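> just coords:
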């Protein structure tokens, strides 16, 4: 079966946190025999910051971020069995969704894949003409990369035929233990782009502990932090490509995960960083959010902090031996329960179930 997938970027993780998720899910689906084409706009300097070559498990089409470029790629939707519009493409999002509905075959499976459901739902609540809200009657299902029961209930309440979370996971061929790298030496490291709805939480969970522990070393990777005032013991190193993520996770004593405001509020939304760190056997400290125990066991496979004071206390008392034990336990858990192979099996079953319902209704 052919899949046309319209997303932000498969080839670049630059200002594109969904890249790891797309790669993991689509690579796993390809192993089930799906013929996948990923359409991404040439926008936001992502093509100048590619961190993978075009893969052999999907055809990559980079199109100009113009009206003509949009028309050219939407014209291909009609030749596929499954058409996916992901959220957050950043260019022509409304037109892409309208085009997917209009251009796909009547018998095609039409999906909106929401990689930021909390934000999308907030927009829908405030805008009766929101494109996703208008498209729900013509979509067969909504898939999300997080959110759990609150997101499912909200989408069903808006009229979605189905809403199913497909959570982030680990590709053990990509993210795994690696040798330490002196570039990433620190007591606590955080990898996060500077975003308005996460900056306040990073101030609390990362910069506040750094100020409280002036003798500890803190490392911050990600875009946008160059002009942010920080304690002297914080080293900001800018964008870290996915090829360096394993060393980034394996070198520090611990790594930190900080959810965005909306994700923390709605819960059940582990970031890709959670599974990357666990796959590398890193000791992960995460801010508290509902549903964490579905993915990692607090105090055994992950350390959970309610605020910056908790982070400082956890870090101050974290021995190298305990950090290694937590990281190894996390790695065992995600390899057993949270790989993209397993997520791919889940999505394949979702597609097959839809096909079966369609045949029965014919």
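That came through, no problem. This structure is a prediction, so every number in the text was calculated from the model and none was measured. Numbers count the residues shown, from 1 in each chain.
> all contacts plus neighbour counts: C-alpha atoms, from now on.
Will do.
> what's the distance between residue 36 and residue 54?
Relative to residue 54, residue 36 is positioned 12 Å away (criterion: Cα to Cα, to the nearest Å).
> So the two - more neighbours on which side?
Remark: of residue 36 and residue 54, residue 36 carries more neighbours, 21 against 13, as counted by other Cα atoms under 10 Å.
> pretty sure that one contacts residue 2?
Yes: at 5.9 Å, residue 36 and residue 2 qualify as touching, with contact defined as Cα atoms under 8 Å.
> hang on, residue 136 is in a strand, isn't it?
No: according to DSSP: H, G, I helix; E, B strand; the rest coil, residue 136 belongs to no strand; its state is helix.
> Pasting the second one now:
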């Protein structure tokens, strides 16, 4: 198949989780023989931290403005078997219009920010990457988050007809066990872009325990942390880590923390890419709790769950042998069920199982 994607960013992993996910998917899709074209608006804040310049065996189109590539995009959409528009695509509305008007193949919307989308919808706010007709004109809607509420709200609030979950994943060729590095050494680490709606949980599960255990080393890696973040003398900071450094970061952690954004916690069934990345690198994981987490990792066997500061302090006291056994089981499950190769296969099956516009029209005529 030829698959054309209009997305947020694949060329820079700075401050966004979309890039790593698309890199893993596109690599495996091209290996399966599919033709991938990714359209990304070239913006300064990603250009200044670009850590990928091309899609191996695919095509990356970095463009300065929609007007500059409108005709090229039209031709790609017309010749595509599937055209995908994603959440937070800077030109999502005009890309949607192009896909709906010109696509001969499947018209797909992939929401990689489902909890944010639905939270805006419930609040009566505009969703900047979804037009006034919602999602009713797409042949397939993919959601980064699963669970019964997602399907109901996408149908009721946005008119989506066919909705399927396509969860996060990890590329084990990028995220894999690696030698520990002294500068990343930590008794407890946390890797993630700063987010205000994660701050309370991060303070409870990370900052407060760090203050209690001044004898231990705590490490945060990420971007956009404010000057007034409540640091303590034993919390160290590494500004933005590219994916190539994630393995060393996790490998140097005795235990690593996963904190989920509040909207995702409320939605449930919301595994972040970081969760799978840490598991693939062989790091023991401590995570906040949310409904559905047991569908991805077995609590107590493959992951440790924490509700408060005392849970974190207790997890830190678990002996190394037990932590490594938990990490080993989580890595095995991740490679089997949550790899980028597995998700690429799932995506192809979903596309192949969705009626093309012409087929759907003929079916509707026959039923009438």
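Thanks, I have it. Keep in mind that this is a model prediction, so the values were computed, not measured.
> And the strands in the stretch 51-200 of the second structure?
Using DSSP state E, counting those that start in this stretch, the strands of the stretch 51-200 of the second structure run over residues 59-63, 82-86, 106-111, 140-143, 163-165, 188-191.
> Which part of the first structure matches the third one?
On the first structure, the counterpart of strand 106-111 of the second structure by TM-score structural alignment is residues 109-114.
> Buried ones in that stretch, by neighbour count?
Buried residues in stretch 109-114 of the first structure, counted by 16 or more other Cα atoms under 10 Å: 109, 110, 111, 112, 113, 114.
> same check, this time on stretch 294-313 of the second structure
Of all the residues in stretch 294-313 of the second structure, those buried under the rule 16+ other Cα under 10 Å are 296-299, 302-306, 308-309, 311-313.
> Also stretch 172-182 of the first structure?
Neighbour-count burial for stretch 172-182 of the first structure [16+ other Cα under 10 Å]: 172, 174, 175, 176, 177, 178.
> how far does it stretch from start to finish?
End-to-end for stretch 172-182 of the first structure, by Cα to Cα: 23 Å.
> Where do the helices of the stretch 51-200 of the second structure begin and end?
66-78, 92-102, 114-122, 148-158, 196-202 (DSSP state H, counting those that start in this stretch).
> List of residues touching the third one?
Residues from elsewhere that reach helix 114-122 of the second structure, judged by Cα atoms under 8 Å, 6 or more residues apart in numbering: 126, 127, 143, 144, 145, 150, 153, 154, 157, 263, 264, 267.
> my guess is the third one contacts residue 112, does it?
Yes: taking contact to mean Cα under 8 Å, the distance of 6.3 Å between residue 143 of the second structure and residue 112 places them in contact.
> Adding distance to residue 338 of the first structure as columns, could you present the buried residues of stretch 172-182 of the first structure in TSV?
Formatted as TSV, these follow (distance: Cα to Cα, whole Å):
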residue	distance to residue 338 of the first structure
172	10
174	14
175	13
176	14
177	16
178	20
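> mind listing what residue 170 of the second structure touches?
Contacts for residue 170 of the second structure (Cα under 8 Å, 6+ apart) come out as 21, 24, 273, 276, 277, 280, 338, 339, 340.
> which helices and strands does the helix or strand containing residue 354 of the first structure pack with?
Assigned by DSSP states H and E, residue 354 of the first structure belongs to helix 340-361. Based on contacts counted as 3 or more Cα pairs under 8 Å, 6 or more residues apart in numbering; DSSP states H and E, the elements that helix 340-361 of the first structure packs against are helix 19-30.
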